[in-house]
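J.: Here is my input; please provide its structure:
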Amino acid sequence: MATRLFRILDAFSSERSALTLSAISRHSGLALTTTHRLVGELASWGALERDSQGKYRIGLRMYELAALAPRGPVLREVAMPFLGDLYEATHQNVQLGVLDGLEVVFVERLSGREAVRVVSRVGGRLPLHATGVGLILLAHAEHAVQEAVLDAPLKRFTSKTIATPQQLRRVLAEVRRNGFVISDGQIELSNLSVAAPVHDETDTVAAALSVVVPSRGADPRALIPAVRAAARGISRALGSPRALALPASARREAASRAAPPSRTREESLGDAE
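T.: From the prediction side, this is the model:
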């Protein structure tokens, strides 16, 4: 019973947001009579809604349930001030994604009228190997997840898409070493992204943050400090111990302020006299 209900809900997508009863039957692979009965039950509960044209859409009850997901709206609420600051600094696409299976799911995206066009959307999915946020999440994922992605065919979107396991392993090692990634032209040749990890209260990478800008004329390395600062701010708000600790540069600065001033050679000679 539950499996058939899930098959009906799975018939909907961003490209198929409104479906007739026969279309739901066709995409779910269920008999029309079974579809009619189950769609009626889902509509009564609020999981589906019927519009004025007789087509069905996902209902608000599903949105209410999604709001309870800790990696969705809760994470989004914590992250929004930092996403907003990064957007104001760049006026480009700012994205927040989480790992789900072997894909990245985008839980938030801020975009302006002048921002470069992107294929991602809130609630949308993309492969881990071909996106900045995906590479961050994959680099810090469990070994079994990494191997599953490396063993599967790597879908090529452009001539710059990572297409071999050897190349992907090398990039993932660089991500772990550097703490950020620049993904240039992997989904669309006209775009590049800079991404960094977001840590939770256990210091586990719970999400990844990125900014997507036009490839032409962009200086991605100039964006790294802002992206990492935003990711660190979200991590701090989530209670990450490593984010709450002072970075090495700040520790050195604090130590230099606390240390007594060094004495000049003349002062030392004066003491000796």
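
J.: use CA for all of it now, contacts and neighbours both
T.: Fine.

J.: Show me the helices in this protein, by range?
T.: Using DSSP state H, the helices of the chain run over 2-10, 21-28, 32-45, 60-66, 75-90, 132-139, 143-151, 165-178, 220-237, 241-244, 248-258, 265-272.

J.: Dump those helices to CSV, plus distance to V119 and mean neighbour count.
T.: Putting these into CSV (distance: least, C-alpha to C-alpha, whole Å; neighbours: other C-alpha atoms under 10 Å) gives the following:
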stretch, distance to V119, mean neighbour count
helix 2-10, 21, 13
helix 21-28, 24, 18
helix 32-45, 30, 15
helix 60-66, 22, 12
helix 75-90, 18, 17
helix 132-139, 13, 30
helix 143-151, 21, 14
helix 165-178, 22, 15
helix 220-237, 20, 20
helix 241-244, 31, 17
helix 248-258, 38, 11
helix 265-272, 65, 8
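
J.: TSV please, covering those helices and showing distance to A207.
T.: Output for the helices of the chain, formatted as TSV (distance: least, C-alpha to C-alpha, whole Å):
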stretch	distance to A207
helix 2-10	25
helix 21-28	31
helix 32-45	32
helix 60-66	17
helix 75-90	9
helix 132-139	7
helix 143-151	15
helix 165-178	14
helix 220-237	9
helix 241-244	14
helix 248-258	23
helix 265-272	54
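
J.: Share the number of residues neighbouring E201, please.
T.: Look at E201: counted by other C-alpha atoms under 10 Å, it has 17 neighbours.

J.: From what I see, D10 and S28 are in contact.
T.: Yes: taking contacts as C-alpha atoms under 8 Å, D10 lies within contact range of S28: 7.3 Å.

J.: R117: which of the helices of the chain is closest?
T.: helix 75-90 (14.5 Å; C-alpha to C-alpha).

J.: same for the closest one, what does it pack against?
T.: Where contact means 3 or more C-alpha pairs under 8 Å, 6 or more residues apart in numbering; DSSP states H and E, helix 75-90 is packed against strand 93-100, strand 103-110, helix 220-237.

J.: One more pass at 10 Å, please.
T.: Counting contacts by 3 or more C-alpha pairs under 10 Å, 6 or more residues apart in numbering; DSSP states H and E, helix 75-90 packs against strand 93-100, strand 103-110, strand 205-214, helix 220-237.

J.: want to put them side by side, so please do this one too:
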Amino acid sequence: MQNNGSSISVDEIQKNPPPYAIRSVDHALRLAAMLQLEGELTVSEAAQRLGVARSTAHRLLAMLVYRDFAVKDDQHGYRAGLVLELAAHSPSETSRLRSAALPHLQHLVERIGESANLAVRTGDTTRFIASVESHRALRVSSREGMVFPAHRTTAGLLLLAELPTDELGELYAQARYEGRPDERPDLRRLRADLARVRRNGFALNHGRSERGVVAIGVPVHEHDGTVVAGLSVSMPSVRYERGRLPELVTTLRAAARTVEGSL
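T.: Below you'll find the predicted structure:
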């Protein structure tokens, strides 16, 4: 989560930074992600989001412009440059999903006021391919590009719930976790959780991936009915109200349908 420009995120707590982190590189990468995911930024907005001086933000943006990651317009705003635009229009399946979902994620954030994500599954992991942050001071930060154990994420539960029983057993076979048994989930408990997800048609993650965070998600289908991704919103648990769950699920399902219509 972030609070008033702090760079500490839920994901940074879970995923340790490299031992010799280069702050300027981290700032530049975060700016590039903001430009691609959220659109135009001013120097002042960039400085506030990163928690740095305007002069520092200006130098970072100037370097992004120099390397074609950003473009400066006549109103002194910065937007995604050629490199980011090319990445967004890559012909890969992931890029297609991401491009289709981003506008709807942004609309979802505006409507619900919480961070929104789209994630896909690769084996026993979940990768977040699109993320838009809430504009609130206390919020769950962007998870764009991050990878987590599938059984610990909302989208992962949605996607695992689609697997046949034998395929799920093979995925979490004990032999595959030799040398790392602590990473293997309790299969009996996981099967019960997935049965609940199938029965409800949505997944509720209350502190499963990180204490203090609640996430709610629904599946995104291809035209042939195949579930290809999980669409979710995440929020600080202090802001979650159980009575809002039906409303949130309904809003998420409507958003998922609009994403499906864009695929």
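
J.: Any idea what the TM-score comes out to?
T.: Once superposed, chain against chain, the TM-score is 0.59 (TM-score structural alignment, normalised by the length of structure 2); 182 aligned residues with a C-alpha RMSD of 3.4 Å.

J.: quick one on the thing from earlier: shared neighbours of D10 and S28 of structure 1, which are they?
T.: Counting by C-alpha atoms under 10 Å, 6 or more residues apart in numbering, the contacts common to D10 of structure 1 and S28 are R4.

J.: tally of neighbours for the nearest residue to Y172 of structure 2 once chain neighbours are set aside?
T.: Take Y172 of structure 2 and drop its neighbours on the chain: the residue closest to it by C-alpha to C-alpha, 6 or more residues apart in numbering is R184, 6.8 Å away. By the measure other C-alpha under 10 Å, the count of residues near R184 of structure 2 is 16.

J.: Over in structure 1, tell me which residue corresponds to A62 of structure 2.
T.: When structure 1 is aligned by TM-score structural alignment, no residue sits opposite A62 of structure 2.

J.: ok, A62 of structure 2 touching Y78?
T.: Yes: at 9.5 Å, A62 of structure 2 counts as touching Y78 under the criterion of C-alpha atoms under 10 Å.

J.: Which one's more surrounded, those two?
T.: Each of A62 of structure 2 and Y78 has its neighbours counted (other C-alpha under 10 Å); Y78 has more, 23 against 17.

J.: now that one: how far from R98 of structure 2?
T.: Going from Y78 of structure 2 to R98 of structure 2 by C-alpha to C-alpha, to the nearest Å gives 22 Å.

J.: I'd like to know how far the corresponding residue of structure 2 for H140 of structure 1 sits from V249 of structure 2.
T.: For H140 of structure 1, the aligned residue in structure 2 is E162 (criterion: TM-score structural alignment). Distance, E162 of structure 2 to V249 of structure 2, using C-alpha to C-alpha: 19 Å.

J.: repeat for R136 of structure 2
T.: If you measure R136 of structure 2 against V249 of structure 2 using C-alpha to C-alpha, the figure is 21 Å.

J.: what does A46 of structure 2 give?
T.: Distance, A46 of structure 2 to V249 of structure 2, by C-alpha to C-alpha: 33 Å.

J.: mind listing what V194 of structure 1 touches?
T.: 94, 131-133, 180-184, 209-213, 220-224, 226-228.

J.: now with 7 Å?
T.: The contact partners of V194 of structure 1, by C-alpha atoms under 7 Å, 6 or more residues apart in numbering, come to G132, V181, I182, S183, S210, V211, V212, P220, I224.

J.: Of the residues you listed, which are reproduced in structure 2?
T.: Checked against structure 2 using both residues aligned by TM-score structural alignment, their matches' C-alpha atoms under 7 Å, the contacts of V194 of structure 1 keep these contacts: G132, V181, I182, S183, S210, V211, V212.

J.: Pull the most distant pair out of those residues.
T.: V181 and V212 (12.0 Å).

J.: counterpart of R121 of structure 1 in structure 2?
T.: By TM-score structural alignment, R121 of structure 1 lines up with R143.

J.: Let me fix that, I meant to ask about V211 of structure 1.
T.: In structure 2, V211 of structure 1 lands on V233 (TM-score structural alignment).

J.: roughly how far apart are that match and V140 of structure 2?
T.: 9 Å.

J.: list residues touching both of these two?
T.: Overlap of the contact sets of V233 of structure 2 and V140 (by C-alpha under 7 Å, 6+ apart) consists of S115.

J.: returning to that earlier point: nearest approach to H199 of structure 1 belongs to which of the helices of structure 1?
T.: helix 220-237 (4.9 Å).

J.: Tell me who's in contact with the residue nearest the centre of structure 1.
T.: By C-alpha atoms, centre = their mean, structure 1 has its centre lying nearest to G97, at 1.6 Å. Counting by C-alpha under 7 Å, 6+ apart, G97 of structure 1 touches V104, V105, F106, V107, V133, A207, A208, L209.

J.: at 8 Å what do you get?
T.: Going by C-alpha atoms under 8 Å, 6 or more residues apart in numbering, G97 of structure 1 touches V104, V105, F106, V107, E108, V133, G134, A207, A208, L209.

J.: Trace S95 of structure 2 over to structure 1, please.
T.: So, by TM-score structural alignment, S95 of structure 2 is matched to P73.

J.: Between the two ends of stretch 124-141 of structure 1, how far is it?
T.: Start and end residues of stretch 124-141 of structure 1 are separated by 20 Å (C-alpha to C-alpha).

J.: Mind listing residues that contact it?
T.: The contact list for stretch 124-141 of structure 1 (C-alpha under 8 Å, 6+ apart) reads 14, 96-99, 102-106, 120, 145-146, 149, 154-155, 157, 161-162, 168, 172-173, 175-176, 180-183, 186-187, 193-197, 205, 207-210.

J.: what do you get for stretch 85-103 of structure 2?
T.: Q36, L37, L118, I129, A130, S131, V132, V259, S262, L263.

J.: what's the counterpart of the residue nearest to the centre of structure 1 in structure 2?
T.: Checking TM-score structural alignment: G97 of structure 1 goes with A119.

J.: Spatially nearest residue to H135 of structure 2 (excluding sequence neighbours)?
T.: G113 (7.2 Å).
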